[in-house]
Structure formats: C-alpha cells, structure tokens
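Asker: Pasting the sequence and the predicted model now:
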Amino acid sequence: LREVEGLPVVAKTEGLVEYCRSASLDEVLVAVEDTANPKILGMIETLTKMGITIHYRIPVPEFSGAGQKALSQFGHFYTVTYANRFVPLGQLLLKRLLDIVGALAGCLLLMLLTFILGPLIRLESPGPVFFAQKRVGRNGRIFKMYKFRSMYADAEKRKKELMAQNEMNGLMFKMEKDPRITKVGAFMRKTSLDEFPQFVNILKGDMSLVGTRPPTLDEFEQYTPAHKKRLSFRPGLTGMWQVSGRSNIIDFEEIVRLDVEYINNWSFLLDIKILLKTVLQVFRQKGAK
C-alpha cells in the first residue's frame, strides 16, 4: 500500500521505529487488527520512550441508544464511556442555579397560597391541605412529590374503579371529568396553582424547574426499556410535552417522544424557552385541564 485514506505510507512494520527516530513528527496513530501483538506493543513502547504521542486505535462497538462516547479511566482500567450526551459542567451548574433561585421565589408564593387556599381546600373536603405521592425520579430514584390536594381524600382508592374510563392511550391515567376532583381543586388545576408545593421538591433537588414529568410507581412498573429513557433526566415542574398542548395529547408514546426530544436537545437556553412558554400558558389558562 502506498496510501491509507489519503495519507502516504512511509515505512513498513520492520522500519517504523527507525523512521520515527529520524523523522520530524509529534504523534503516531497505530491502527492494527491484532491489538495484542507483542511485536507491535514492543515498538510502541520504544516510540513512547522517544517522547512521541501515541494514538492507539481500539475496536469500539457502536450502540444506537448512546449518542456519544468517550474514553475514561477508573483506577487502573481504561474504558469507553457511552452516554446520550456529554453536557458541559457549566450548563448543569447554571440549570441548578436557576432551579434554586426559581424554587426560593416559588416557596415565598407557596406560603401566601397556603394561607389563602388551605382553608378553602379543607372547607370543601376534610383532609390534609397537601397531597404527597411517591413518584419515580431520575434513573429510578423514589421521592415524595408534593401538591395542593385537589381531590377528595379517598381519590387514590377510587382510581382503580375509574381505570376503565382512562382517556390516555398508554401508561398514564387521564380523565377530563374526573369525579374525584373537588371544585376548589378544579380551579387550582386550571390555574396550575396545585403545582406550587413542588417548588419544595425543586429546592430539595428531587426535581428541576424543567424536565420530564415523574411517573407514579404503578406506571413505572409497566415501563419498557425505551420508556425509561425519559427518566435519565431529573424530573421537572414543566417540560416539552406540557408546552406542546398537554390537554390535547392522549397518547403516552407521544409524551415519551417529546420527553426524549427534550433530553436529546437539552440546553440551558431550551429550558428558558420552555419556562417562558409555560408562563404564557398559565396566564392564558391553556393546556391545563
């Protein structure tokens, strides 16, 4: 061979060390089929003693589920790390800073809303002001998600009776005229006020301002491997599918598609855009039923 992918062949295996000794070069790329060949490894050892930088090709399989890969070191082991994306640390810190600032502001409003809504919730339906439910967060972590109680106290028990009337295709439950919702609860849901206690979850780090909605335990038990990808990001108060007309989406697979689209294309700027759209929708009372 005289060329390899447009590059000239300047030496054979036997003369490689001698060529590198006398040539003006900084780096050598080694691409051989037998990566454990003692002769090749011996030559590379000699080249490293010359101070030459070596790029040693290793056979690396491709996996469609991982968009990016990088070489990593764990102790004495060198590995290839596969991930959906490698996100700059600075962007992640900005996201967390935005969460903390937003959660602190939200918690101040939460105290005011509790003073106003608390008596109204209890007046219509005896029981606690807040509703806590176990949800599945990032990569399967279980946490308690908080809301203002918008349903009667026995709502969870009655859910099984209403499953036949589920209007969502897939693993989520949705019923537009859910008889478990109180009148105060219907108002809170329409205005998204019932979500305000989740600012406590955001402050604790269970959730983020923007992310994917955390499923219930019974929903999660039915997930396929493809569905679980939507849990590879910290769950959010709002997200891609919420600002895409969530009251009109009745197919769970479409929700998964939008969540995965968000994860694949995430950036700090995208979070800002989703937050702005969410605020507009709340003021227009659009998309929340």
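Answerer: Sure thing, it's come through.

Asker: Only C-alpha atoms from now on, for both contacts and neighbour counts.
Answerer: Will do.

Asker: quick one: secondary structure of the residue sitting nearest the centre point of the chain?
Answerer: The chain has residue 233 as the residue nearest its centroid, 1.6 Å off, counting by C-alpha atoms, centre = their mean. Three states are possible here, and by DSSP: H, G, I helix; E, B strand; the rest coil the one that applies to residue 233 is coil.

Asker: Please name the nearest non-neighbouring residue to residue 281.
Answerer: Spatially, and ignoring its direct neighbours in sequence, residue 281 is nearest to residue 287 (6.9 Å; C-alpha to C-alpha, 6 or more residues apart in numbering).

Asker: Pretty sure that neighbour sits against residue 249.
Answerer: No: counting by C-alpha atoms under 8 Å, residue 287 does not reach residue 249; the two are 9.6 Å apart.

Asker: where do the helices sit along this protein?
Answerer: Taking DSSP state H to define them, one finds helices in the chain at 16-22, 38-49, 89-124, 155-162, 183-191, 198-204, 217-220, 225-228, 252-264, 268-284.

Asker: name the helices or strands packed onto the first one?
Answerer: So that's helix 16-22. Counting contacts by 3 or more C-alpha pairs under 8 Å, 6 or more residues apart in numbering; DSSP states H and E, helix 16-22 is packed against helix 38-49.

Asker: Quick check: buried residues in stretch 268-281?
Answerer: Taking 16 or more other C-alpha atoms under 10 Å as the neighbour-count basis, stretch 268-281 is seen to contain the buried residues 271, 274, 275, 277, 278, 281.

Asker: Tell me who's in contact with the fourth one.
Answerer: Going by C-alpha atoms under 8 Å, 6 or more residues apart in numbering, residue 277 touches residue 243.

Asker: hold the first one in mind and look at this next one:
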Amino acid sequence: MSRHAPGDKPSLAADGPRPAGGSKPAWYAPLTVGVDIAGALLPLAAVHLAIGRPHALLTATVATAGWTVIRCAHRRYALRHLAESRGLLAALHDWALLVGLLAVLRVLGGEASPPLTSLAALLPALVLTAGTGALLHHHLTAERRRAHALRRVLLVGEAPGADDVAARLAAGTDHPYVVVGVVPVGDGSPASGVPVCGRLAGRGPAAEPHDGAAVLEAATGLRADLVLAVPGSRLCGERLRRVGWALQDAGLPLTVSSGLTDVAPRRLAVGEAAGLGLLHLAPPVRRGGATALKAALDRTGAALGLVLLAPLFGLVALAVRLDSRGPVLYRQRRVGRHGVPFTMWKFRTMVRDAERLRPQLEEANEAHGGPLFKLRRDPRVTRIGRLLRRSSLDELPQLLNVLAGSMSLVGPRPPLPEEAAQYTPTEARRLRVRPGMTGPWQVGGRSDLSWDEGIALDLSYTDNWSLTRDLDILARTARAVTGGRGAY
C-alpha cells in the first residue's frame, strides 16, 4: 500500500494543528483507563472481602490509585503513545513497580494478610492491561493498513534526501506517517511522485527570511500534521532554525530526520554543546551482564526443553524412521558467530541423497534474491518432512546446539558455508551475534521474505539486540509457527 496520499484524509484544520495522536480513535484512552481501574479494583476488593480483611474497599482503592498513578507517570494514557506497541513489557514494568510499592506499604502498615493472596489478586491487573494493549495495537495496525489513523507529513529538504525518506515511509505500514507533499530545497525535482507544494531557494541569504513563510503556507494548504525536515548542505544551521521558529509560532510540530536508519530509540540520546543539538548513538550490546544473562537463559531453556519434550522427540523420531529410509537426525555444517563453523542438528525431512540432487533443481530456485536456495514444492522433501517443516518440529534438535553454546534460542538463522562465502561486508554483520533457533525472520514471514527483507531484519536485530526483544520474538514465534506462513 502506498503511503503517498495527497488528499485522502484531511487532518489539520486551517486554523491550527490536530492532536498529536494522529487521528487515533478517541475511545482508546478511556478504554485503557477503565480496564486498568477495573482490573485492579474489582479483583483486589473481591479477594480482600472474601478473606475478611478490614478496610478491604479502602485498601483496594489505594492500590488502584497507585496503579493508575504509575501508569500516568509513564504516559501510558497519552494518545501519542497508546497502541504504538503491544505494551506487554511496559505493563510488566509498571506492575512490578506497583508490587514493590505495595510491599513497602505492607511493611509500614504492619499488614499481616498472606502476601501470596494479595499478589494473586494483583495478577488480573497485569493480564487485562497487557491484553488490552495487545488488542489495541492489533486494531491500530489494521487501521493503518486501511490508511486510517495517520499523520499527514510535509517533507522539506533537497530532492535526493527527501526522496529517500519518502520511499522509506511509503514502504512501511507500522508507523503513522503519510507523506502528502514536499517542499524541495534548490533546483532538484523529487522522483518519488510526491506533490511539490513550494520550493526554497538553493543558495543566498536573501531568500532565507521567507523560508518559514513558504513552508508554513504549504503545510497549511495541505492541512499537514507535522513538517519533516531532511537536513542537508542547503538546509541546516541557522536556516533550519528559522524554519522551525515559523512553524513553532504557528503551533505546528517540526521533526528533523537524523539520517540514521534501523536504530532502536533506546540507543539514542539527545544532548547539547555550544548551542549545537547533538544526537548520541550508543554502540550495540555485545558483552556485559545482559549477554551473560542471555547465555544463561539459553542453556537453562534448552535443558528444560530437552527434558519436557523428550516424549515428543521419540514420536517424531519414530515417524521419520517409518516414513522413509535414512537416519532420524540430519547433520549439516553451518556458520555461527564470528564466522566459526559448527554442526547443526535437525530431524531429517528429505530423502537420503538430497544434497546430490540439488544441482538438478537450481534452475527452479524460488528464493527472492541472494545466495539462498528455496523451493516451495521441493521433490526431495518427504511426506512427514512437509509436516515437520510446516510445524517447525524439525528444528527441535537444535536445542542440543543451544545447550552446547553454538546457537541461541533467538538470533539470525545460521547460514550454510557457501551462502556465508557470498556475503558482502554489510551482510556479514549478521554473523556478529550467535545464530538462533528462531529470530526476526521467523516472526517476519520466513521463506516468504525476500533476501533483502530478511537481511534488513537480521541487521536490525544484530545492532539493536536486547533481552526484551528476545522475549518479544519468543512470544511471537508460537503464533508464526501455528500459522505456518512461509514454512516450506
């Protein structure tokens, strides 16, 4: 879906800007507040009344007030932030703060009721808040795919930079921005197809006092929600500052593109020195306590999975053995972290001489670019192998690799040596982290992704890794596996 929509959704009246939420449904905020209050107040009151605790309603009211105050302090009800993410980690963070606050109040008040009972009474608040956040995020995502709940953007900048920003915004539907016009700086003409709504002179201080008026006139005519400036040699410093003044005096927000791509917001920090606005970029996390914790969780999770899934391993092994001749497990050489090769384990899903038959199928390769080999109807895959691939059960033996430390539960998929040998320096960055059983490729579309799309996801994961991102991918993996999209 193209996000270049010059006249589809008026969103800024001529007399002033619209709210910062970008025309999100007005019921998001009251629903979220209502669920938060009901999810804390009703279960707490019911449990405390059932155990005969004195002042049960007062206690439940105080706890509910603490819950909403914590949520307000973190701006969870601000329309700009509502439904922009699934909100599970935010809800868990706020809930942990609430539990800590109430624990302190228990000690100060000499409360003697069973702590586990009170903790259980608080769980519905977490579940309902997280569930509501996930549902609202899903609803908002669907609305944006239908070109609703968007913020109209006017681009200002030199043609090449403005074209690049317009193309990136038009390619995604996971953000609220739709480009409705562009004010080029200089003589260049944008090639993106976005309507030109004015022009700023390329050189000369005489034109600069009129820059703000020209941009403001274009934004007002388009009823834009914000102006997005793309700095360059002709739009920077004092000139950009004057444009900002004109827009801010009219109550219209100005956003400045940093030129950075695929950088998580938590790695960015804004600073100032000698009047200069500075954007600090933190390096990716490669060592330290967080990575040590990831390794410990990987080993623990793999060991637990091997024990709990032992009966399933036996059933799958029996099915593979009865379906076709050959070993139950398949060993394959893969490339791991820092380019170090290792042996990866899988349940066998192909006939015994599959590798020997591959050259005969190269012309039918359906991979969307890159060195990958993918074939939707690969004749080498056995009957039980198709089922195992669709359900991802063939990947379970990789828990042994995770336990041994050559793989992680979450990370980019490990490439074959011949694939890694063709990597460009940019593509090789995905080898800076440990490969995973699941990762951004699996929750993003699996084999349906093009090579460039898959690499972009892997590089974003590599540079922006965090434990919370791993937890998010693990939670989304179950849904991806159940749907079976892109598994063949």
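Answerer: Noted; the coordinates are in hand. No experiment lies behind these values; they were computed from the predicted model shown.

Asker: hmm, back to that, deepest-packed of the helices of structure 1, please.
Answerer: Looking across these with neighbours counted as mean count of other C-alpha atoms under 10 Å, the highest average goes to helix 198-204: a mean of 22.

Asker: Please tell me which residues of structure 2 that helix aligns onto.
Answerer: Mapping helix 198-204 of structure 1 onto structure 2 (TM-score structural alignment) gives residues 398-404.

Asker: repeat for stretch 125-135 of structure 1
Answerer: Under the criterion TM-score structural alignment, stretch 125-135 of structure 1 matches residues 324-334.

Asker: Now do the end-to-end distance for the matching stretch.
Answerer: Stretch 324-334 of structure 2 has an end-to-end distance of 25 Å (criterion: C-alpha to C-alpha, to the nearest Å).

Asker: What residues sit buried inside it?
Answerer: 324, 328, 329, 330, 334.

Asker: With stretch 133-140 of structure 2 instead?
Answerer: Going by 16+ other C-alpha under 10 Å, stretch 133-140 of structure 2 has these buried residues: 133, 134, 136, 137, 140.

Asker: go on, stretch 115-122 of structure 2?
Answerer: 118, 121, 122.

Asker: Next one: the alignment partner in structure 1 of residue 356 of structure 2 from residue 180 of structure 1, what distance?
Answerer: Across the two structures, residue 356 of structure 2 finds its equivalent in residue 157 of structure 1, going by TM-score structural alignment. Between residue 157 of structure 1 and residue 180 of structure 1 the computed distance is 10 Å (C-alpha to C-alpha).

Asker: so what's the residue nearest to residue 281 of structure 1 up against?
Answerer: Residues touching residue 287 of structure 1, when contacts are defined by C-alpha under 8 Å, 6+ apart, comprise 242, 243, 245, 246, 247, 248, 281.

Asker: Mark which of those are buried, thanks.
Answerer: Going by neighbour count (16+ other C-alpha under 10 Å), those have 242, 243, 246, 281 buried.

Asker: Can you lay out those residues as TSV showing distance to residue 187 of structure 1?
Answerer: Formatted as TSV, those follow (distance: C-alpha to C-alpha, whole Å):
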residue	distance to residue 187 of structure 1
242	18
243	19
246	17
281	15
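
Asker: if you skip the residues just before and after it, what's nearest to the alignment partner in structure 1 of residue 447 of structure 2?
Answerer: For residue 447 of structure 2, the aligned residue in structure 1 is residue 247 (criterion: TM-score structural alignment). For residue 247 of structure 1, ignoring the flanking residues on the chain, the nearest one in space by C-alpha to C-alpha, 6+ apart is residue 287 at 4.9 Å.

Asker: Residue 125 of structure 1 versus the one you found, what's the distance?
Answerer: Applying C-alpha to C-alpha, the value for residue 287 of structure 1 to residue 125 of structure 1 is 26 Å.

Asker: check contacts around residue 133 of structure 1.
Answerer: Remark: with contacts taken as C-alpha under 8 Å, 6+ apart, residue 133 of structure 1 is in contact with 144, 145, 146, 216.

Asker: do the same with residue 342 of structure 2
Answerer: Listed by C-alpha under 8 Å, 6+ apart, the contact partners of residue 342 of structure 2 are 333, 334, 335, 336, 406.

Asker: same thing but 6 Å
Answerer: Residues counted as contacts of residue 342 of structure 2 (C-alpha atoms under 6 Å, 6 or more residues apart in numbering) are 333, 334.

Asker: ok, back up a step: need the helices of structure 1 in a markdown table (columns: distance to residue 81 of structure 1).
Answerer: A markdown table is the format used below for these (distance: least, C-alpha to C-alpha, whole Å):
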| stretch | distance to residue 81 of structure 1 |
| --- | --- |
| helix 16-22 | 32 |
| helix 38-49 | 24 |
| helix 89-124 | 17 |
| helix 155-162 | 42 |
| helix 183-191 | 43 |
| helix 198-204 | 29 |
| helix 217-220 | 27 |
| helix 225-228 | 19 |
| helix 252-264 | 17 |
| helix 268-284 | 24 |
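
Asker: Would you mind saying which of the ones you listed lies nearest residue 67 of structure 1?
Answerer: Between residue 67 of structure 1 and these, the tightest spacing by C-alpha to C-alpha is seen for helix 252-264, at 8.5 Å.

Asker: ok, average deviation of that closest one from structure 2?
Answerer: With mean C-alpha distance after the TM-score superposition for structure 1, helix 252-264 of structure 1 departs from structure 2 by a mean of 1.0 Å once superposed.

Asker: now that helix against helix 268-284, angle please.
Answerer: Between helix 252-264 of structure 1 and helix 268-284, the angle comes out at 140 degrees (axes from the mean of the first three to the mean of the last three C-alpha atoms, to 10 degrees).

Asker: what does helix 252-264 of structure 1 contact?
Answerer: When contacts are taken as C-alpha under 6 Å, 6+ apart, the neighbours of helix 252-264 of structure 1 outside the stretch itself are 169, 170, 212, 230, 241.

Asker: tell me which of those residues is nearest to residue 49 of structure 1?
Answerer: For these, the minimum distance to residue 49 of structure 1 (C-alpha to C-alpha) is 48.2 Å, reached by residue 230.

Asker: For residue 154 of structure 2, give me its contacts.
Answerer: Contacts of residue 154 of structure 2 were listed using C-alpha under 6 Å, 6+ apart, and they are 180, 181, 182, 227, 228.
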